[in-house]
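[1] predicted model and sequence below, questions to follow.
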Amino acid sequence: MRANFDASGDRGHVELFVPFAVAALSRLGCAADSITVGREIALAFGLRLPAGVVTSILRRAVKQHMVVRTQERFECTEGAHQKTATVWKQQSDATRRQKALLGAAMADPRIARLRDEGADIEALLLGYIEKHAVPLLSRIIARPTSVPNGPQKPGGDSPDFAIASFISDALASDPTITSYIEDLVKGSMLSSAVYLSESGPLDRRFEKTVLYLDTPLLLKAIGHEGAAAQEATLELVSAARSNGATIAVFDHSVKEARNVLGAAEQAIRNTRTPDSVRGVLAHYFELRARPADLLTAIARLEGDIRAAGVQIVSPPAYNSRLTVDESGLEKALVEGVRYPRPAAARYDMKSVAAVHALRSGRDVDQIERTRAMLVTNNDALVAVSARYFKEHERTSLPPAVLDHDLATRLWLKSPTAAPNLPRTQILADSLVLLDPGEALWRRYLDEIDALSARGDVSADEVIELRFSYEAHRALVVETGNNPDRVDADVIDATLRRIREAAKDEERMLTALAAQEASSAHARAALAGLAAGELAADLEGERGRRLAAEQALATLRSQLVLRRDLIRSRARKRAHLAISVLVWFVVAVCLAAFAVTTFVDMALLPNWVGLAVKVVSAVVIVTGTITQTVGGSVRTFVEQAEAPLASWLERRMSSTGAGFDAPEGVG
């Protein structure tokens, strides 16, 4: 299935099944009806597809000219043979990888013990992957007929515990086995596309949908339950956002998150170990956190939420038409969900009721078309709320969705946009299954107290046994999550594992320090080799800079000289022009005086008389101004020269007319 997806180029989920249908038809002699082809697909590949889906797949094969339809039968074409050969090759390769994965699982002592007891390890492994990676959205599509009792911890020799241990170890340390696991997970998720498509097209984007995280997911998203949980949740948030959804959280959920962190701070401050160490508290115990660290986390809570791209919103205002029976809903949640704290039921009721109100009575059958949806990791909450709203509000789409169900649907929409989502989800699941349950933890603490009272363990060892994350993991491994196996030998084995883990960590730190020292020596050697070249480069750069500065100074000098020359020439030309004008006026005045003195005006044209009068008026006005204001003709000439010289300077600077630039000046 995974190989077919890679080859299909993401052209659609029906496309994934065309090679299987063609290969099955070829096995049937290249002629059969859709029902027979469906049976053959189930026999050859283990895929049980609805009859209508098989018909749709065969019709797609017809469009690709690999199959032709004659009445109710389908027949192969020449193009089907190459596709069939590819399918068998892919199946052979997949079988080889599955056998390698199965062999690695068999080599694990925990799984080998199950094999010796007659368990079908292959069925257990595939069943675990289908159960924890691909729930097929049954809680969304189907109407729940029964209410699960919430997430259960595997106890004793539970196969889930052994498989979870193997998978978590492989994902953490073996890239090859990790790739085999991812192939199985993603292939299973792709095969679920047939069933998911019945609840709406998988390529539909969200239409103004806001996904509200409940408190546990919110705490995971901002890193308060460890890196693995945070990575899985942020992958989910990123995939939802890339498909058009908005991510938000109700303000009462922020308040609940603050209370959870406050309770963890009190537990760390107290000397008595709590009855249960998991989630937020287990994370901070592992970090050896101090109360001040939790107080800092509380102070930064809202800022961290917004930094993760999650909006903080208030529930809608009260509306009698959209308000549910809150007391009835809370009662149903208390009875159907195992809450560790009574207040948790109240917060969940508020979130579910707010989602219902935000939908404004608009009932839809597809998650992509709804306005609001609560995302939770509590499958009991999903089931109880779905049943309650179906019975009392007649709604077809539940108000809450399980995070794994949403992750499956989002990954199927765009596998290349969130390639790590299946791996992070199944890793987070496996790590949760490897946490000690309450019964095991309580029995473990009792045994530690007994050993401490007898003096068999020191005070420092008690602290390590109670608060070390490695101790929690070792406890589960040594007991198989069975409280009846806790005894002094288990405590001794746990202490050995703690010491071995400390030594491993010390060796790793030593290796890292040696690697860093080696890198430092290498960097020093490279620095020494480069020092000479660097010095030469710096000297050359200094010379080039000095040369550039000298050239710039020379250019500035030339520009100043050019400006002075232009200004001098402009002044000379302005003086010449004004002088010419003055002498012209004088000449005109003298000519007018001569005419009026020696020539009879009656003999001259009228314009000559008019010109004489104008010149006389100019002379009289000029003389009057000179006598009244002061100054002389030279003063007026100089005042007229200044603006003319300025104009000529600008003109000559812009055009270069009448100016030969000095050498070297452009």
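    Nice, thanks for sending it over. Numbers count the residues shown, from 1 in each chain.

[2] hey, let's count contacts and neighbours off CA atoms from now on
    Noted.

[3] can you tell me what sits against stretch 402-410?
    133-137, 139, 189, 196, 202, 236, 239-240, 243, 375-379, 382, 421-422, 425 (C-alpha atoms under 8 Å, 6 or more residues apart in numbering).

[4] distance of the spatially closest residue to Glu330 that is not a sequence neighbour relative to Val337?
    Using C-alpha to C-alpha, 6 or more residues apart in numbering and skipping the chain neighbours, the partner closest in space to Glu330 is Met349 (5.6 Å). Taking C-alpha to C-alpha, to the nearest Å as the measure, Met349 falls 12 Å from Val337.

[5] next: Ala354.
    In terms of C-alpha to C-alpha, Ala354 sits 19 Å off from Val337.

[6] of the two, who's got more company?
    The residue with more neighbours, out of Ala354 and Val337, is Ala354; 24 against 20, by other C-alpha atoms under 10 Å.

[7] and the more buried one, that's in a helix?
    Yes - counting by DSSP: H, G, I helix; E, B strand; the rest coil, one finds Ala354 located in a helix.

[8] take the one below as the second:
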Amino acid sequence: MPYALEALRLSGDRPLTDREVKDRVFDLFGLDLPVNVVSSLIGRGAKQSLVKRAPRTRELTLSEGAAAKLPDIASQQLACRREQTALVRGLISFAQTRFEIEWDETTAETALVDYIESHAVSLLSFSVRGRNPADYEGADQGSGYIVAAYIALVAEGNPSAFGYLDQMVKGSMLASALYLEVPNDVQRRFRRTILYLDTPICLRALGHEGSDAQEATQQVLRLAMSQGASLACFSHSVKEMRGILEGTKVALRRTVGAESAMRGVATHFRSSDYNENDVNLAVERLERDLDKVRIRVVDTPEHTTHFGVDENELEHVLQEKINYKYEHTLLPDLNSLTAIHRLRGGESGPHLETCKAVLITDNSALVRASRSFFNSGRHEWPLAMLDHTLAALVWVKEPTQAPDLPRQRIIADCYAALAPSPNLWLKVADEIDRLDQRGSISAEDVALLRYSNEAQQSLMDMTLGDPRRVSPKAISTALARARESAAAPAVDEKRQAESRAEKAEEAEAASRFLAHEKASEAQALRTRLDSLEARDTRRVSAIRKSAERRAGALGLFVKALVVVVLVGATIAGIATFFPVVNEFILRPLRLPILIAGAVAFTISILILAKGKSILEYVGIQQAALQARFEKSALQRAGLVEAEQPQDEQHDGA
């Protein structure tokens, strides 16, 4: 609707008819909408009071004030164009770098848009655009393969660019809904219609081709079931699945043999390090696993004369369109198409949702073959359709229910496109057998070509996914890359050994240098320690001498004082016994002096009685005082630790 309203806005005051709006939308935005679609969109705008229609002329104009409510489509268009240009230029650079192919912007843009349309909007292939599914034949070959490889690269390493690509896919899928004959068709729900899944679709839904393919497939199936569809597969398809799973045992053993029909499963199993026990478990649980994802196994309906078809002619058409190499790969497809024909009662209406039964496959050649054979008009909806088409149809009905579906589909499709198709691999296998028979390659070379991922990628890059480009040169190039890859572990091991040896030598040199540094540091520390010890010795010696001097001086003073006091006291005490002396002493002092003299005399007598003189006693006290002076000075200098006071010691205890 915004595009139709923008066309009216840009027309100014000039009224437009529905057809003129259609033409303006095509000129401005490249959307070739049917007139009835334009009328429906304008009707929605009128209900929202955005559009006025003249009663007589039926001409259209915007309502007053409606222009201010419209989104700024011009700015959005410019921003989208810038992002698309960046994406296209990245594709040009990628094609030149990886494939040495020169593309201009027009060629690259066309390749990108064609790839998006072929994978996201298969619905358009039978819309009013008139593009037939045959127009997309080989969409994953040539330029399509280059685009797929580019998208895979962008998905892994450029989130912003892939985000725009995701918007392109969503926009294309939503645009496809505009081409339905009746706009309300997009809201139609499934009624008693069963989607019969072809073998590859079932294997992907079960996860046997990797988690990306599983999630993308299951998203589509869940969305279809939420809209009323039922899921099933034929019993002959289950038999084919068992055969493919059993065949992967050969691939896991790397035994030479054809594996074109099982390459996706075999590649996934090998990359996941599965063994034969894992395969046996997958085979044993096959029907239970199908039931878990709500795929019902039904018996293939019996043949009836009334709804019978010329199976010989159908087989001829299938062989012509698909070129099967083995009959056991042709029969399941033939049985599936004829079974759908019988389940429909030989005819169907024009809508998927009410066609009763349809085969969902990833084989575009099978879809083309079924259209070619059942072209009488009795089946208005084709018997077989691509899973891309189903994804587009169910997603546009409820895009908000699975917003990541387009992103998951495009990623899964790109990785699928990078793997060899069955036809390509059959051609490669034939060429390998021919070279082997001629003796041009060894048995080891055959194994490398069949099972090396590098050989597979090289073959795809050389041929761009086109079986017609398989040649001895492509095989030789692939073999050379595979040999290089096979030798890579030995080369890497040698480089790692050389690197380890170099690191060991560097570590040894560093160790020697470190040891020398540590020895030098230890020597410097020893020298410093000796210096500090010498300094401390000098300081201790100086402190001792100072303490000795102080204690000596104090001792000398005490000795002199003691001598004077003792002598004086003794003399004074003796003198008090003489009357002459007493006359010169004041009477109050006579008795104290006498007592002091007696005491001093008595002390002297006691000291002398013990064998020590007064001077010797003072000398002992002098030595103790010197020790105290020395200890105090050493503590202040930090040369010894201070003793903790006894009170603190008791408190700590």
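    Arrived safely. Quick caveat: nothing in here was measured; it's all calculated off a predicted structure.

[9] TM-score for the pair, please.
    TM-score for the superposed pair, counting by TM-score structural alignment, normalised by the length of structure 2: 0.65. Supporting figures: 480 aligned residues with a C-alpha RMSD of 3.7 Å.

[10] out of the contacts of stretch 402-410 of structure 1, which sit inside strands?
    If you go by DSSP state E, the contacts of stretch 402-410 of structure 1 have Val375, Thr376 in strands.

[11] ok, of the contacts of stretch 402-410 of structure 1, which come out buried?
    Using 16 or more other C-alpha atoms under 10 Å as the burial test, the contacts of stretch 402-410 of structure 1 include 133-137, 139, 189, 196, 202, 236, 239-240, 243, 375-379, 382, 421-422, 425 as buried.

[12] what does Val358 of structure 2 align to in structure 1?
    Aligning on TM-score structural alignment places Val358 of structure 2 opposite Met373 in structure 1.

[13] so how far is Tyr180 of structure 1 from its match?
    34 Å.

[14] helix, strand, or coil at the residue positioned nearest the centre of structure 2?
    When C-alpha atoms, centre = their mean is applied to structure 2, the residue found nearest the centroid is Glu156 (8.5 Å). Counting by three-state DSSP, the backbone at Glu156 of structure 2 sits in helix.

[15] which residue lines up with it in structure 1?
    Under TM-score structural alignment, Glu156 of structure 2 pairs with Ala172 in structure 1.

[16] helices or strands up against the strand or helix carrying Leu329 of structure 1?
    Leu329 of structure 1 is part of helix 326-336, with elements assigned from DSSP states H and E. Judged by 3 or more C-alpha pairs under 8 Å, 6 or more residues apart in numbering; DSSP states H and E, the packing partners of helix 326-336 of structure 1 are helix 342-358, helix 379-392.

[17] and Leu392 of structure 2, what pairs with it in structure 1?
    No, residue 392 of structure 2 isn't Leu; it's Ala. Using TM-score structural alignment, the partner of Ala392 of structure 2 in structure 1 is Thr408.

[18] and the aligned partner of Thr77 of structure 1 in structure 2, how far from Leu70 of structure 2?
    Counting by TM-score structural alignment, Thr77 of structure 1 corresponds to Ser63 in structure 2. Per C-alpha to C-alpha, Ser63 of structure 2 is found 12 Å from Leu70 of structure 2.

[19] same check, this time on Leu366 of structure 2
    In terms of C-alpha to C-alpha, Leu366 of structure 2 sits 46 Å off from Leu70 of structure 2.

[20] and the counterpart of Ile121 of structure 1 in structure 2, how many residues sit next to it?
    By TM-score structural alignment, Ile121 of structure 1 lines up with Ala108 in structure 2. Ala108 of structure 2 has 22 neighbours, counted by other C-alpha under 10 Å.

[21] how about the strands of the stretch 101-250 of structure 1, start to end?
    Per DSSP state E, counting those that start in this stretch, the stretch 101-250 of structure 1 carries strands over the ranges 210-213, 246-250.

[22] helices or strands up against the first one?
    Counting by 3+ C-alpha pairs under 8 Å, 6+ apart, the packing neighbours recorded for strand 210-213 of structure 1 are strand 246-250, strand 372-376.

[23] please repeat the previous calculation with a cut-off of 10 Å.
    helix 215-221, helix 227-242, strand 246-250, strand 311-313, helix 342-358, strand 372-376, strand 400-402 (3 or more C-alpha pairs under 10 Å, 6 or more residues apart in numbering; DSSP states H and E).

[24] that older thread, overlap in contacts, Ser63 and Leu70 of structure 2.
    Counting by C-alpha atoms under 10 Å, 6 or more residues apart in numbering, the contacts common to Ser63 of structure 2 and Leu70 are Arg9, Leu50.

[25] nearest residue to the counterpart of Leu165 of structure 2 in structure 1 in space, please, no chain neighbours.
    Using TM-score structural alignment, the partner of Leu165 of structure 2 in structure 1 is Ile181. Leaving aside its chain neighbours, Ile181 of structure 1 sits nearest to Leu101 (7.4 Å; criterion: C-alpha to C-alpha, 6+ apart).
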